[in-house]
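S.K.: no FASTA, just this:
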């Protein structure tokens, strides 16, 4: 552990302030009377966070108490420009002001706090330099909200619960608009991203910069007085024989704690979740192809994972001008390598890539689906990746992971690094929140980490709740990271009464971001829709260049505009049981006329009309929605 150099001059115990480039956001850091490191956040002079704790505890040093602020670096401008294959923007220009604060504990050991303030929020992380072992023990970071703040949060499932002990998989329903301080109904806490409204400002909390050496965090279940604290994974959330918490030799640097802050429009258009991720690793650009996929399992389940049915879904994808067909669980037993190669060869004749499902599991859950336990070691992965490339598979969907411990995070990163080297696209299911990995590993096309459409095919209760759930996701789970919700059903769901209208289902195709969008609808269901709906879905862009938040309220309704090249697509949905009138300011579109597709008179009907800029008023049906296209 490196001792503080004696020539450092102690900084007076006054708050050190860092502001965003536009001066609207201000972060104040100080050591309080109890010798604890604390910070406050204001935006436009209004409090966002009250005095909140900072600090770490390692087995080799306590940076929670008895601290002294001894140095503050000059403020420097930070700028990064990068591209995203799967994101709300294709090109990002991240600018922030950065400052490093050095504190010393009673033993003279040092902790460096790095802050970055941007126009859309704040990020912070800790570094403990020097040689030797660093074993993480606890983190003191907290977020203290004013008493009148509200929260939109997803409970964290308890480890080893649920189907075949697969939890946590970030697959719970959200608590919406609850008072801060409301305890989680599950003792494991709350997941990221967590959304809050503090006065006139909104705050989205998450983390980024996960390199496989650190565990993933969450918010603790208890938040007495509106104070939310960083929580740790359960001891059961580990790779077999692996460690739970960060344990490194040499310098220890934590992931970034990320807070998007501002009006709802600012938060919804923010890219902080990827801004704070590491730059992209190399990947073969010829293979880096976002797009759309057909997928039989959503409505037809395991029985459809057979050669003839998958060939039919390849034909379906080709007819829809999509890019991929996903062959799900049990393909190894119900199709086999030889016929998988035949499918891949047939897909190439139709310009359709094949995606293959794998079970990640070792002994951390009891899932029986195969292929299973084929990716556990580097040698295993090298063999399977070579096998998939020989068959002609374009990418893998890897399912049923084991939580958020450091060793499980290392497993994710090993899969990402090695699949990148092999030129295979990746999709994680039964998985953790990606936390910006889609920037670092551009071939990570998508990840589940959501209570997706498949749950609405299991129980009527989930179907009844899906409208408000879907209206939450753009504000939280899908805010920064691609999400494999597997949207869109126009026909019937076996044994379930669908509660959303067709316009709502269509809107999800634009509202939900996923590098590969796996559509749940079957050829039979797609055959029921008008030609103009099929035409839109055939021509939907494979990736987006820009986003605009137009209107919305978490869990109630949302309207977003997405640009691809010179085209704009506007989509909205209404989760309420009553009609909703929305007024859209479209002045930025000039006087263009757009194609509008929305709900018809019946729940399964569409209607087509024109939508004119610069202003438009729409009436959204209960559980209805729309898509408008401006060429």
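M.R.: In hand now; what should we look at? Since this is a predicted model, take the numbers as computed values, not measurements. Residues are numbered from 1 along each chain as shown.

S.K.: alpha carbons only for contacts and neighbour counts from here, please
M.R.: Noted.

S.K.: and residue 536, what helix or strand is that in?
M.R.: Using DSSP states H and E, residue 536 falls within helix 531-539.

S.K.: and if you look at residue 41?
M.R.: Assigned by DSSP H and E, residue 41 belongs to strand 37-43.

S.K.: Pull the residues that contact that strand.
M.R.: Under the criterion Cα atoms under 8 Å, 6 or more residues apart in numbering, residues 24-32, 47-55, 64-65, 67, 201, 262 lie in contact with strand 37-43.

S.K.: please redo it, this time with the cut-off set to 6 Å
M.R.: Strand 37-43 is contacted by residues 24-31, 48-54 when judged by Cα atoms under 6 Å, 6 or more residues apart in numbering.

S.K.: Presented hereafter is structure B, for comparison with structure A:
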């Protein structure tokens, strides 16, 4: 029997070493082999140049089974796929899914367990995953580690976030791989909850640029029933190894056969535009499980939210719970509560006047007084409004104005409590015709000991999307795991935060001017982001002269973000009275749609600049957004994407002559001119600035 095994292994080595798979363009090549110890390894080349050196693969089970060595090959299958599909909402009205596939059927000689390793090779990169087939009976197992390696070829320039199991809300660090060291970054950055256990662990997606001009991105797709993957960094030999987020007892994942891991993805190109425009992550997810998607619609909204961040109002009704009547236990109002019936009507009037679809109201429900930081379980019931918020009156008033209300569910991290109340909360939404909900997960998770990025929480976020879909409701999650394309499968998962959003500019050291130039290469690869742009009153001293905080962009850049930061759910985040002071600039926010027919990335360099133009799904109008980092920038854009023999009215919202994100952030000019597809448009961006352009056909 040992000799037979040896023969199988030797034959396997010969067959596997002969196996190579190319992308459809033949520019990307993946080679798979087994070492002399039967350990699976792979390499990746791009245009003949090494991108990933020999890197090991595999899984370690809790029972001690090492599914990362002593394998034999049983079979190899290849396939190719080329198709188009139509997203419900998106940057494109049709997406091509074109790849070559190879599956290695492996048998583990120590345990007789079988595992398949599947590669899909696209023109923009490669994806692979582990599959555990069903054999005779269901096999339950616990994963204690995943030993997937990504051995890159040099000390690449890298955009990275600390490997925090509970938060992605950091500014990006830009250093060589060899200089990654979390102990050297500023941890006092406004993040209340930090779960960092290693100085050399980073989050994915990890964006890199080599000295030779290659752009490389390591990420994952279709994370379901599995923890999020972080990356442990060996700064000396440039080795990256998967690190799975543990649960409360230290295990990584509980699985059964048949099951699969998420896809591990590597994008590579010598053109940064290929990375930011890639739909590979989306393609790796399953098609929509929702048959009737007619109720899933893009939304532009305003809301009672920013005024709490700037200190004008509060989420809570009574401040500390000590502010109670001792006999009746009734809450005593502070007078600063934002979510009142009267204030909500004011936002509804503003939305109706300016053509917005919805109004978000945060702080409408009881429970906000003392939950934060106390790790309480039963904080909210998601159905009981404060005394000054008449939910029925608000409903009728909004309906009379043809405005939809957006529900807010802050779970306080108490996941079990939210799941217990979820059906009643959705019933309330249905009763008062709320089409969408913004969920929040601020604070430490309950059940205690779980992390935001663990398997249980991944399953929870996906479960909420599924249950909302059952009730024809859309969901926008905040403080969740970062998306990995799941909105293809459940397109009612309309947006998520899962990164450092615009609110950090109101009360912390803020977001770096380069922040928005990195996000499209990282966070947005996995799905649309509710970044909440559109802040016009840039400096917070307008609310309190003692405040020094400010938004780290110009006003014109805030407009451009509506194009560069894709989302079918877009908020005009500032206060209505602030928009009333700048109605000429506000016109762009009113005009720009949130669902697109096609998108073209014209210029891109992570951490530096981005220029994208998109065509409205329902008209011939185009909208362009261009942003830069802390450096001013001049560029010239060809408008050859416009229809020939058609004249367009171009309205250009640009930084003023003296504009600067810190010194003169509100300096802007609006220029109107006639253009055609032969026009070359010169754009000028201030430090931390941007340009927004609307292009509308002129009736001839």
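M.R.: Yes, it's here. In this text, all values refer to a predicted model and were calculated from it rather than measured experimentally.

S.K.: Would you pull the TM-score for this pair?
M.R.: Remark: TM-score between the superposed chains equals 0.88 [TM-score structural alignment, normalised by the length of structure 1]; 596 aligned residues with a Cα RMSD of 2.5 Å.

S.K.: Just tell me the aligned range of the strand holding residue 41 of structure 1 in structure 2.
M.R.: Residues 40-46 of structure 2 are the counterpart of strand 37-43 of structure 1, counting by TM-score structural alignment.

S.K.: Please identify the helix or strand for the alignment partner in structure 1 of residue 31 of structure 2.
M.R.: Aligned against structure 1 by TM-score structural alignment, residue 31 of structure 2 finds its counterpart in residue 28. Using DSSP H and E, residue 28 of structure 1 sits in strand 25-31.

S.K.: Mean deviation, that strand versus structure 2?
M.R.: On superposition with structure 2, the mean distance recorded for strand 25-31 of structure 1 (mean Cα distance after the TM-score superposition for structure 1) is 0.7 Å.

S.K.: and that strand, which residues are buried?
M.R.: Residues 25-31 are the ones in strand 25-31 of structure 1 that count as buried (16 or more other Cα atoms under 10 Å).

S.K.: Just the strands from the stretch 401-550 of structure 2, written as ranges.
M.R.: 404-410, 436-440, 474-477, 493-496 (DSSP state E, counting those that start in this stretch).

S.K.: So which residues make contact with the second one?
M.R.: By Cα under 6 Å, 6+ apart, the list of residues contacting strand 436-440 of structure 2 from outside reads 406-411, 473-479.

S.K.: That one corresponds to what range in structure 1?
M.R.: Strand 436-440 of structure 2 covers residues 395-399 of structure 1 once aligned (TM-score structural alignment).

S.K.: Break down the stretch 401-550 of structure 2 into its helices, ranges please.
M.R.: 415-431, 455-470, 504-507, 515-518 (DSSP state H, counting those that start in this stretch).

S.K.: from those, which stretch is densest packed?
M.R.: helix 515-518 (a mean of 26; mean count of other Cα atoms under 10 Å).

S.K.: Quick one: average offset of the helix or strand just after that helix versus structure 1, please.
M.R.: Going down the chain from helix 515-518 of structure 2, the next helix or strand is helix 555-564, by DSSP H and E. Once fitted to structure 1, helix 555-564 of structure 2 is off its aligned match by 1.1 Å on average (mean Cα distance after the TM-score superposition for structure 1).

S.K.: The helix or strand following helix 555-564 of structure 2 aligns to what range in structure 1?
M.R.: Using DSSP H and E, the helix or strand that directly follows helix 555-564 of structure 2 along the chain is strand 569-571. Aligning strand 569-571 of structure 2 against structure 1 (TM-score structural alignment) gives residues 516-518.

S.K.: Superposed on structure 2, what's the mean shift for the matching stretch?
M.R.: Per aligned residue, stretch 516-518 of structure 1 averages 1.3 Å (mean Cα distance after the TM-score superposition for structure 1).

S.K.: how much distance is there from that stretch to the middle of the chain?
M.R.: Distance of stretch 516-518 of structure 1 from its chain centroid, counting by Cα atoms, centre = their mean, to the nearest Å, is 15 Å.

S.K.: Please enumerate the helices of structure 2.
M.R.: Using DSSP state H, the helices found in structure 2 span residues 2-17, 272-277, 280-283, 306-309, 341-354, 391-400, 415-431, 455-470, 504-507, 515-518, 555-564, 576-580, 583-591.

S.K.: To which residue of structure 1 is residue 301 of structure 2 aligned?
M.R.: So, by TM-score structural alignment, residue 301 of structure 2 is matched to residue 293.

S.K.: for residue 153 of structure 2, same thing?
M.R.: Checking TM-score structural alignment: residue 153 of structure 2 goes with residue 146.

S.K.: likewise residue 358 of structure 2?
M.R.: By TM-score structural alignment, residue 358 of structure 2 lines up with residue 324.

S.K.: re the thing from before, with distance to residue 239 of structure 2 as added columns, please give the helices of the stretch 401-550 of structure 2 in CSV.
M.R.: Converted to CSV, the helices of the stretch 401-550 of structure 2 look like this (distance: least, Cα to Cα, whole Å):
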stretch, distance to residue 239 of structure 2
helix 415-431, 36
helix 455-470, 25
helix 504-507, 33
helix 515-518, 23
